[in-house]
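In: no sequence for this one, just the structure:
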């Protein structure tokens, strides 16, 4: 672990971290459910993420750590909390590795069918594993270019779409000019205001990954400045890349256009604009987003495992580093479990792998809850240990923190109303059971360690 990430790496990791493959792939179903009101869903979830990132930024700027919120939970809430959320987060990203590797393999198989899908998944995982094993600079460089392509693609989409909406782009569909599509097909909330909540459930997990920059900052030359910069810029990043691009989609197309769900919202919008080969262009962008997520997922899982190893909550081997400062054992163990998850995805997609997906489904919300509760106590701990003012401060502390907790709990509760197979209820129930199991292990470890440390009686 060393300061190998440059400012440009961290800047692009921060920007690209909020642009996941879910934005490109999953937004269509949200638009179909909520209509133009999906903008409100994105705004509400985006606001929640801004608050969570502000809390995390406050702690990370004062005490940068490769374990990020897991290390802060350890100090603020107890060893059991740091242990539990650290392992749950690691598990989340290991499952994500399998999901993203499969998604990338599907695209690559379409281009080169001679290589089977499992072969492409294996190739992608091996290449990115080698990248992460090389040095943190290798990870940063790959992520710089992956994220750069995503950022340029979204910026170009917003620019071209905006020109089409204002009627100054040659070749665009005339029906796309103006903002009438926002209200012309049943109103702004065609399926009722309740669908805003449904939309929130569909988009909330596409924001996962914003917190990666606080882990990566620990391997930069000036962690405090990097975290401060990333935290302060999260508002415009979410506003531009999420709200801006989704606004373009629902302005260009009627929300109930079948192409939104059939072809994907961004492909459908590009077709309206008149961009040739829109499907293939979007496949390239989605593949880039997938590779970026894989690269960051492996990095994040390995750094969390490294931090757990340092604190004695994982095998000590996880905390060993190579001469280049890379936690190779943590990387190899993380990718090994990623390969196992990929195997389950191909062999038992509707049983074991579905169980893994459900078990990790609500972990993002658990992580955000832990960040909230940790910040409530860490503020007092930080101020008691230092006379320096906080470089990043959560607004309206502690009221906004408690309000964010209430919103997250509400979302978890609302997920229980989704009774579809593999839907919100399944995800919450299975994720809670897994979390309780991990917490049980953590508490048992503390009790055993406490008994071992007690002095013998007379």
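Out: Done, it's in. Since the model is a prediction, treat every value here as computed from it, not as a measurement.
In: C-alpha only now, for contacts and for neighbours.
Out: Fine.
In: where exactly do the helices run in the stretch 201-350 of the chain?
Out: According to DSSP state H, counting those that start in this stretch, the stretch 201-350 of the chain carries its helices in the segments 212-216, 223-238, 245-252, 258-262, 265-273, 278-310, 328-347.
In: Indicate which one of the ones you listed is closest to residue 401.
Out: Counting by CA to CA, residue 401 lies closest to helix 223-238 out of these; the figure is 15.7 Å.
In: Show me which residues of that closest one are buried.
Out: For helix 223-238, the neighbour count (16 or more other CA atoms under 10 Å) marks 223, 224, 226, 227, 228, 229, 230, 231, 234, 235, 237, 238 as buried.
In: go on, stretch 59-73?
Out: Neighbour counts over stretch 59-73 (16+ other CA under 10 Å) mark 59-62, 64-73 as buried.
In: now residue 53, nearest residue through space, not along the chain?
Out: residue 231 (6.3 Å; CA to CA, 6 or more residues apart in numbering).
In: sorry, back to before: would you mind giving the helices of the stretch 201-350 of the chain as a markdown table with distance to residue 357 added?
Out: Below are those laid out as a markdown table (distance: least, CA to CA, whole Å):
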| stretch | distance to residue 357 |
| --- | --- |
| helix 212-216 | 21 |
| helix 223-238 | 26 |
| helix 245-252 | 26 |
| helix 258-262 | 22 |
| helix 265-273 | 24 |
| helix 278-310 | 15 |
| helix 328-347 | 10 |
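In: Select, out of these, the one closest to residue 368.
Out: helix 212-216 (12.9 Å).
In: Show me what the closest one is packed up against.
Out: When contacts are defined as 3 or more CA pairs under 8 Å, 6 or more residues apart in numbering; DSSP states H and E, helix 212-216 packs onto helix 7-16, helix 38-62, helix 223-238, helix 278-310.
In: rerun at 7 Å
Out: Judged by 3 or more CA pairs under 7 Å, 6 or more residues apart in numbering; DSSP states H and E, helix 212-216 is in contact with helix 7-16.
In: right, and the helix or strand after the helix it packs on?
Out: Using DSSP states H and E, the helix or strand that follows helix 7-16 towards the C-terminus is helix 21-34.
In: another one to put next to it:
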């Protein structure tokens, strides 16, 4: 077994994150508005079979994380999984994936900033949304610039709030089921509500398939754990625990919460326009349920923004380290606190477009289109990461006694096929067709540019 890396990496970034930080960052980066707000829509569309969708996606996301984990275990000094795409697929593919993923994180952060403004206005409708967003961006950027451990502590408590809310829902639901709670519509809370008049495709097979991309985006962000490994004190010790424990905790939180929701309120009674969490707590007689859930969703958005700032800074730093232009070196500076300060600050400055966009009412639809388009690209980046893992297994770097992906090569190949399947299911939902088409155009145009830019370098590498 290879020896543990030193406390500080070769790039002088401080390894100050602990296992509890990494665990919460991974959980917090994944559990968000997709569960608290979006789950009502997915349940309404597919009924109890949504549990199957979450389970299938959870399995494939776990396989992807095991692939990323295997490469990171062999080389924990890498700060993003995109670095492995450059290393094993080619500089062109890495250049494309790096910038695509970084832009996706920027747009994700901008979307979360917009959401934060709206959540705060729930209590203070007269407050200026742009000013709210600016304040949150400054505060969370500052926490990222101070030290990785400060970011870790902040994210730890953000994630804790979400987890407590989910556990409260599950605990409340179990009590309601145990006491035979009756809803205003006359239904008795029971686990039997899930299988009562069960249909696998209650609204048709297309609606069932159309739920896959919606749930996929709910899981999006699980890869954040791979970005934190480079700044943990004992990366090879933390990594296996972080990946193996995170996935089943997320499945418990997601599937457990959805089972409770459908047990209390039959799925046909769930209002897709309202958070199912609000509906359950309101039925339980909790006063101000909407306000409480608004607070939880606010922390979810802040958590996602916090993770996006952290991840975007590390990705821009990684792009700079690869040195594709003279300007790249400007974002590779490490501050005295051991963080890529310029890369974080530069990413946050671009995120300032969100407050500016919030001042233009007409930009709402265009902004959501851009956000959706960038999110679609994550599927392509994930697929490229799996290709990188396949090539890693056939490279001299392969660590036979490392943290290996189970079932290779079959699991690797079917995961790539699954990501292709997810991308094509995007076209089932009318609202996602234009963004998906935009992702294809981006891939063709920027992908061609990236290929041509590094064609000679990649050819020379293949000849070695």
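Out: Arrived safely. Given the structure is predicted, the values throughout are model-derived calculations rather than measurements.
In: What's the residue nearest to residue 53 of the first structure aligned with over in the second structure?
Out: Alignment note (TM-score structural alignment): residue 231 of the first structure maps to residue 243 of the second structure.
In: Quickly note the distance from that match to residue 269 of the second structure.
Out: Taking CA to CA, to the nearest Å as the measure, residue 243 of the second structure falls 36 Å from residue 269 of the second structure.
In: Turn the buried residues of stretch 59-73 of the first structure into CSV, including distance to residue 126 of the first structure and secondary structure.
Out: Formatted as CSV, the buried residues of stretch 59-73 of the first structure follow (distance: CA to CA, whole Å; DSSP: H, G, I helix; E, B strand; the rest coil):
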residue, distance to residue 126 of the first structure, secondary structure
59, 35, helix
60, 32, helix
61, 34, helix
62, 36, helix
64, 30, coil
65, 28, coil
66, 24, coil
67, 25, coil
68, 27, helix
69, 29, helix
70, 28, helix
71, 29, helix
72, 32, helix
73, 33, helix
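In: which one among the residues you listed gets closest to residue 26 of the first structure?
Out: Nearest to residue 26 of the first structure among the buried residues of stretch 59-73 of the first structure is residue 69, at 27.2 Å by CA to CA.
In: how deep is residue 314 of the second structure tucked in, by neighbour count?
Out: Residues near residue 314 of the second structure, counting by other CA atoms under 10 Å, number 27.
In: What's the match for it in the first structure?
Out: Alignment note (TM-score structural alignment): residue 314 of the second structure maps to residue 303 of the first structure.
In: Nearest to residue 175 of the first structure, out of the helices of the stretch 201-350 of the first structure?
Out: Short answer: helix 245-252, nearest of these by CA to CA, at 7.8 Å.
In: Residues touching the closest one, excluding its own?
Out: Applying CA atoms under 7 Å, 6 or more residues apart in numbering, the external contacts of helix 245-252 of the first structure come out as 36, 39, 158, 161-162, 165, 176, 179, 181-182, 265-266, 269.
In: can you name the residues of the second structure that stretch 71-91 of the first structure overlays?
Out: Counting by TM-score structural alignment, stretch 71-91 of the first structure corresponds to 83-103 in the second structure.
In: swap that for stretch 6-14 of the first structure, sorry
Out: Using TM-score structural alignment, stretch 6-14 of the first structure pairs with 18-26 in the second structure.
In: same question, stretch 275-282 of the first structure
Out: On the basis of TM-score structural alignment, stretch 275-282 of the first structure is assigned to residues 286-293 in the second structure.
In: Can you tell me which helices and strands the strand or helix carrying residue 142 of the first structure packs against?
Out: Using DSSP H and E, residue 142 of the first structure falls within helix 136-165. Judged by 3+ CA pairs under 7 Å, 6+ apart, the packing partners of helix 136-165 of the first structure are helix 7-16, helix 117-134, helix 245-252, helix 278-310.
In: ranking the ones you listed by burial, who's on top?
Out: Of all these, helix 245-252 carries the top mean neighbour count, a mean of 25, counting by mean count of other CA atoms under 10 Å.
In: about what we covered before: of all the helices of the stretch 201-350 of the first structure, which lies closest to residue 436 of the first structure?
Out: helix 278-310 (18.6 Å).
In: The closest one: average distance to aligned residues in the second structure?
Out: On superposition with the second structure, the average gap between helix 278-310 of the first structure and its aligned counterparts reaches 0.6 Å (mean CA distance after the TM-score superposition for the first structure).
In: now that helix and helix 117-134, what's the angle there?
Out: Inter-element angle recorded for helix 278-310 of the first structure and helix 117-134: 50 degrees (by axes from the mean of the first three to the mean of the last three CA atoms, to 10 degrees).
In: just how off-centre is helix 278-310 of the first structure within its chain?
Out: Per CA atoms, centre = their mean, to the nearest Å, the displacement of helix 278-310 of the first structure from the mean C-alpha position of its chain is 9 Å.
In: now the angle from it to helix 328-347?
Out: Using the same axes, to 10 degrees: helix 278-310 of the first structure against helix 328-347 is 130 degrees.
In: ok and helix 278-310 of the first structure relative to helix 7-16, angle-wise?
Out: Helix 278-310 of the first structure runs at 110 degrees relative to helix 7-16, counting by the same axes, to 10 degrees.
In: Just name whatever secondary elements helix 278-310 of the first structure is in contact with.
Out: Counting by 3+ CA pairs under 7 Å, 6+ apart, the packing neighbours recorded for helix 278-310 of the first structure are helix 21-34, helix 79-111, helix 136-165, helix 265-273, helix 328-347.
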